[in-house]
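Enquirer: return a 3D structure for these sequence lines:
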Amino acid sequence: MQQHTAEVEGVRVDLRHWIGGERVASERTFADISPIDETELGQVAAGGAAEVDAAVAAARAAFPAWAGLPVSERCDILRRVADGIEARIEDLSLVETRDNGSLIRSHRRGVMPRVAMNFRAFADFAEKQLGHPDMEVPGRGHRERITYDPAGVVAIITPWNAPLMLATWRIGPALAAGNTVVVKPPEWAPLTASLLADIMAEAGVPAGVFNVVQGTGAEAGAPLTAHPDINRLAFTGSVPTAGVISKAAAENIVPLSYELGGKSPLVVFEDADLDLAVEIAVEQFDNAGQVCLKAARMLVHSSLVDEFTERVVAKAATLRQGDPRDAETDVSALISRRAFEQVSGFVERAIADGARPLLGGGPNADLGGLYFSPTVLVDAALDSEVMTEEVFGPVVTITPFETEEEAVRIANDTRFGLAATLVTGDRDRAERVSSALNAGTVWVNCFFVRDLEAPFGGNGRSGIGREGGIWSFDFYTDIKNSVFSPTGWKED
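Expert: The predicted structure is shown next:
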């Protein structure tokens, strides 16, 4: 007999789908495994085409009433969702830490408060700024009214490295704009999406407005991306999966928003604040390096490279690796056995190709399991695999450069273009280099600073489109221009 709930760190989690305001079971299930110790947390309902059809139908049926609500009423409901998240930050933190192995302290201090902000900020933006003042056609006297009309049903497929935060980053504006949503959470970490469904219901989100279909990418994700009755598709994940999704969505001409991988540079110039540069460098081991924005390629001026490298290795060596439920832990485990083997393979091949590990270089023998040691590599060839492909783990490379032009050339020598970070004490250089770097986001003397009203997205193989602020609503709405003539009225 299937167990429909599981107790995770003392929190009761429903393992069924959430469709049309009800819990729905499936005949098949899949095991949800914690990366902390590779134990099973529960057997989660495994959806397929039937569950996807039901969820999309529920979202379609709920769309007219939700879209027809005054924006202030929709946004009041979403603020209640934010209140519900804030009331359950500890539960959400405990469950997501157990589910995907990320740090409990990060969840408590930053991630889960940001989840609430994803609803509150986009609700505030929609209510106060969504719209456009009427315009007059020059010399004609015609009036143009620009409106943002809800697009319809939005499909959102989310990643496992920050599943709730990266889901709600898109759920928030999609719902605020008046759309209804079907979410396919990651099979590696699905549990907080289920808790979010509970919070949505408690906040008064009408049945069918928010739906969750759990399952694998092949069995649940594929029918969702190919569904003829979705109007927008947002995906965060790998480049190969994005290629598959693009082909499926193309059949129905569905607009896409992609946030994909990265191979971002950290460029440290000779005039940099070295303390700051080292601090930013070691921050790249956050979430065991499982961050798409991570500055994995560290490019350092030759005059600083030896001291920089020595200090980064020394500081990274002090990072405490272990159980993420311990608030003192700095680096946890990789998400799965497959991910562990992939990262191990990258590092083994890099060393065989001539790269030298100054720190780490393999599994953490003291911990076993899925714990891979923070690794610093030097002497990697610029065209080698470890320098060109995304290694989604706690692995960075350090490479010297001589001139500003060389630094920019190496930094831009990638098929990706998600982010870049530079550290310099020269304001003119900061302006010049930030303009020259090919990236959707450039951080100067800082890292991971995000404003929800600013555009976010990647160039090249790092994504399609931008979201954040008005850019989110540009995507999740159909923008209409209604032109009113000054003549032809009865009173004329």
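
Enquirer: CA only for contacts and neighbour counts going forward, please
Expert: Will do.

Enquirer: most centrally placed residue in the protein?
Expert: residue 166 (3.9 Å; Cα atoms, centre = their mean).

Enquirer: remind me which helix or strand that one belongs to.
Expert: helix 163-176 (DSSP states H and E).

Enquirer: who touches that helix?
Expert: 71, 74-75, 78, 111-112, 114-115, 118-120, 122-123, 126, 154, 156-159, 180-181, 183, 185-186, 189-190, 192-193, 209, 234, 236, 472-473, 476 (Cα atoms under 8 Å, 6 or more residues apart in numbering).

Enquirer: now the buried members of these.
Expert: 71, 74-75, 78, 111-112, 114-115, 118-120, 122-123, 126, 154, 156-159, 180-181, 183, 185-186, 189-190, 192-193, 209, 234, 236, 472-473, 476 (16 or more other Cα atoms under 10 Å).

Enquirer: may I see the buried residues of the longest helix belonging to the chain?
Expert: Ranked by number of residues, the top helix in the chain under DSSP state H is helix 49-68. By neighbour count with 16+ other Cα under 10 Å, helix 49-68 contains the buried residues 51-63, 66-67.

Enquirer: structure for this one too, so we can compare:
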Amino acid sequence: MTNGIFKIPTPTNEPGNTYAPGTKERETLKAELKRQSEIVVDIPVIINGQNIKTDTVKQVVMPHAHQHVLANYSEAGEKELRDAIEAAMDAKEAWANMPWEHRAAIFLKAADLISGPYRDVMNAATMLGQSKTAIQAEIDSAQELIDFLRFGVEYANQVYAIQPASMKNVWNRTDYRPLDGFVLAISPFNFTAIGGNLPAAPAMMGNVVVWKPATTSLLANYYFMRILEEAGLPKGVINFVPSRGSQVSEIVLTDSRMAGFHFTGSTATFQTIWKNVGENIANYISYPRLVGETGGKDFVFAHESAQADKVVASIVRGAFEYQGQKCSAASRAYIPASLWEEVKAGLIEETAKLKVGDVRDFRNFMGAVIDQASFDSIKNYIEYAKASEEAEIIAGGTYDDSVGYFVQPTIIVTTNPNFKTMVEEIFGPVLTIYVYENDQLEETLTAVDTASMYALTGAIFAQDRQAILHLEERLSGAAGNFYINDKPTGAMINQQPFGGSRGSGTNDKAGSVLNMIRWTTPRVIKENFAPTTDITYPFMDEE
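Expert: A predicted model of the protein is given here:
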């Protein structure tokens, strides 16, 4: 046993590589891309540290070359899901009782492994499996994932340090216990970092986890699981169960020991899960902690004092990086009539430069959308706009799924601020613009605030400080992450904790103390050094 109040290594945001021509990192990443492109990985279910193969085997393919199989994975069924719960519960006591600094060391080591020997592995798997370009993979499966782990340890330490005041002869303290059961983590396809953080954050706080990763991001998620094992994660603490969502809801979500749910995904799925939890509330040992980040209909609003070239650059990057598949991606924009012609010309010019294709070709700005269902949904929105008298497509509007699920960056201009593509989440490289008259500022701000059910990210552009103040106040409820003269994407751990409200989720701010404390059930302890022996009170004395 060791004694000490240990100082956590001071975290800093992980520096990023550029992958510019001639750099060593470009050379090694391309070599790893080649290696992973030439093999097919067998991905098992991992329960209690054991590799389990099931009778149901499915494939992971490259979205940009969908005939190319990257991996075959075993799908967990009812037995495996029940076994995962039991494995987690069996590991619970030892994990909760492990000294905090030893739990922390596992995740700090995992961060170092990703920063060093496994950086190319994680980035290549993210590029090939999720069709991210080199830079988009770098900021996700390297920088952000590493930051989640290192800063997660720091934030956990900050939680433990939140202690009550004590008086004479009394010592008060708070014990931040893990939740009364296991945590279910369901992660999305679009960020490897989120896939890692959803199970890791509760585990840092002493919880055990059943993790259902998205099957469309399975390759990178699998490598992350292996890295955790190499870093020393005990068996059963996190159980890796690729599976069907319906079966997870039926078996795992209804288990009486389900104490927490960590989720990123669609609004419809989160609402269904919330409803199911409510219907089963009397069956749970405790009230489950539900933490979710869901959809967004993220906006860019330009004031008449904005600089057109900066608006153009931020819209193009914000809307089309990673094919518009970021929860924070710009999906609607409001441009004043006085700036429109300049902004329009800039958008058409810059969008025409964007190359779309296989992410192994580093000249491409965009890859493919994630799968056939996504491609079909985006295509339908584009065709709807083409057929409408209220809309005009000024850039893109074409698509092709013969080789990969490719959609050209598309810009729609509408005369209706409540047009279908202005209010519904598309999750693809489609931006809709409404041009407002300069004297219709207040009415347009109302439209920004009320058109969508979401409130995730938003950006305003203005040079006039009074205008910035006004826009910030008028749109105070429209976004959980609000940007001034910047694109609405690119939140960084420890700088812009991420999350939205309204239909966008519980706003528990991933990558912050606010999120980490949700995975604890505090116990306050009062110790009295001078217990009384008198049962009476002074007011009872005779005068």
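
Enquirer: the helix holding residue 166 of the first structure: what's the following helix or strand?
Expert: Criterion used, DSSP H and E; the element after helix 163-176 of the first structure is strand 180-184.

Enquirer: could you list every helix and strand that that following strand packs against?
Expert: helix 49-68, strand 153-157, helix 163-176, strand 210-212 (3 or more Cα pairs under 8 Å, 6 or more residues apart in numbering; DSSP states H and E).

Enquirer: which bit of the second structure covers the last one?
Expert: To tie it back to what came earlier, the one meant is strand 210-212 of the first structure. Alignment note (TM-score structural alignment): strand 210-212 of the first structure is matched to residues 238-240 of the second structure.

Enquirer: average gap between the matching stretch and the first structure?
Expert: Mean deviation of stretch 238-240 of the second structure relative to the first structure after superposition (mean Cα distance after the TM-score superposition for the first structure): 1.2 Å.

Enquirer: now that stretch, how far from the chain's geometric center?
Expert: From the chain centre to the centre of stretch 238-240 of the second structure is a distance of 19 Å (Cα atoms, centre = their mean, to the nearest Å).

Enquirer: over to stretch 400-407 of the second structure?
Expert: That offset, for stretch 400-407 of the second structure, works out to 25 Å (Cα atoms, centre = their mean).

Enquirer: just the buried positions in it, please.
Expert: Quick answer for stretch 400-407 of the second structure (16+ other Cα under 10 Å): 401, 404-407.

Enquirer: got the end-to-end distance for that stretch?
Expert: Length of stretch 400-407 of the second structure, first residue to last, Cα to Cα, to the nearest Å: 7 Å.

Enquirer: residues contacting stretch 99-119 of the second structure, please?
Expert: 6, 122, 141-143, 145-147, 149-150, 153, 204, 206, 227-228, 230-233.

Enquirer: let's see that with 6 Å instead.
Expert: 146, 149-150, 153, 228, 231-232 (Cα atoms under 6 Å, 6 or more residues apart in numbering).

Enquirer: before we move on, what about stretch 444-454 of the second structure?
Expert: In contact with stretch 444-454 of the second structure (Cα under 6 Å, 6+ apart) are residues 296, 423, 478, 502-504.

Enquirer: could you list the buried residues of that stretch?
Expert: So stretch 444-454 of the second structure, judged by 16+ other Cα under 10 Å, has buried residues 444-445, 448-454.

Enquirer: out of those, list just those in helices.
Expert: Going by DSSP H, the helices hold 444-445, 448-450 from those.

Enquirer: circling back: which among the buried residues of stretch 444-454 of the second structure gets closest to residue 127 of the second structure?
Expert: residue 454 (28.7 Å; Cα to Cα).

Enquirer: so what does that closest one match up with in the first structure?
Expert: Match for residue 454 of the second structure (TM-score structural alignment): residue 416.
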